[in-house]
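Peer 1: What follows is a protein structure lacking sequence information:
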């Protein structure tokens, strides 16, 4: 697929349903994990203009910063720490409407107000997490969860 993203208008569902086939096209035939994570992060950032979109990859006993779009970020996160580490530990998607109210939240940026973290699970093991931050409170919902989980499932790792 050409690396030309068509930005969709409309409600959140319409935007995701337009974006998913484009992401499939970007991933198709590309075996390199870093390239694929980078393109997924860029496509999501372009479509939704979120504050921060990126991946943390499991390496040994911690999450290590991977491809992302947005301001500089925390480089390493331990299992069970912050939203990302908790999502990894629980192997579940976490929607946090107010990061200040999340116990143990790691404030990589004081501008981040809400967050969703989606684990990338293969063979029952979390391999990475997709982390998305917004500068608005309660920005993410079940619609985001549904479609971001679908997008993460497309990534070969």
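Peer 2: Ah, there it is. Note that the structure is a prediction, hence the values are computed from the model and not measured.

Peer 1: For the rest of this, base every contact and every neighbour count on C-alpha atoms.
Peer 2: Will do.

Peer 1: So which bits of stretch 68-87 are buried?
Peer 2: By 16 or more other Cα atoms under 10 Å, the buried positions in stretch 68-87 come out as 68-69, 76-79, 81-87.

Peer 1: Now do the stretch of helix or strand residue 56 belongs to: everything it contacts.
Peer 2: Take DSSP states H and E as the rule and residue 56 turns out to sit in strand 52-59. Here strand 52-59 makes contact (Cα atoms under 8 Å, 6 or more residues apart in numbering) with 37-38, 41-42, 44-45, 63-71, 126-134.

Peer 1: And for stretch 95-108?
Peer 2: 73-74, 81-83, 112-117, 137-141, 145.

Peer 1: want to compare, so here's the second one:
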């Protein structure tokens, strides 16, 4: 999947275009998902705004430090949550989501946002998924303009 992403985004620097295709690639590659997409940090509002995604309608704004998405962004660390209903302050944008993985996106030290993936199954995401998605985000960031 990561080699495919790198080839797919070759010579394309438009952030929205790249994020749209990246979310589609995840959605096509991984099974048992109900949402895959991005939240981007808005430096004017200090919140994370909904970006390109695949899935049902989603929360449009998430405060830094709120829910899995906001916490992963604040901590700048991957959060792999086996049961989101047990995560303190979980934001239920889709009540069908039961597990989640969120990977922060940075480029040249600048915090851009996060990759967020949800599943209706409990404990859907593995350590191998975490490693693969961390590399996915690095490749994606390399195709973004500063």
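Peer 2: All right, it came through fine. The structure presented is a predicted model; accordingly, all values stated were derived computationally and were not measured.

Peer 1: ok so, going back, can I get the buried residues of stretch 68-87 of structure 1 in a markdown table with secondary structure?
Peer 2: Formatted as a markdown table, those follow (DSSP: H, G, I helix; E, B strand; the rest coil):
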| residue | secondary structure |
| --- | --- |
| 68 | strand |
| 69 | strand |
| 76 | strand |
| 77 | strand |
| 78 | strand |
| 79 | coil |
| 81 | coil |
| 82 | helix |
| 83 | helix |
| 84 | helix |
| 85 | helix |
| 86 | helix |
| 87 | helix |
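
Peer 1: Just the closest of these to residue 18 of structure 1, please.
Peer 2: Using Cα to Cα, residue 69 comes nearest to residue 18 of structure 1 of these, at 20.3 Å.

Peer 1: looking at it, residue 88 of structure 1 is touching residue 129, isn't it?
Peer 2: Yes. Residue 88 of structure 1 is within contact range of residue 129, at 7.0 Å (criterion: Cα atoms under 8 Å).

Peer 1: Give me the common contacts of the two.
Peer 2: Common neighbours of residue 88 of structure 1 and residue 129 (Cα under 8 Å, 6+ apart) are residue 119.

Peer 1: pretty sure residue 103 of structure 2 is touching residue 134, no?
Peer 2: Yes. If you go by Cα under 8 Å, residue 103 of structure 2 and residue 134 touch, sitting 6.6 Å apart.

Peer 1: The two: which has the busier surroundings?
Peer 2: Applying other Cα atoms under 10 Å to residue 103 of structure 2 and residue 134 shows that residue 103 carries more neighbours, namely 25 against 20.

Peer 1: Just the element for the aligned residue in structure 1 for that one, please.
Peer 2: Structural alignment places residue 103 of structure 2 opposite residue 118 in structure 1 (criterion: TM-score structural alignment). Element membership for residue 118 of structure 1, per DSSP H and E: strand 114-122.
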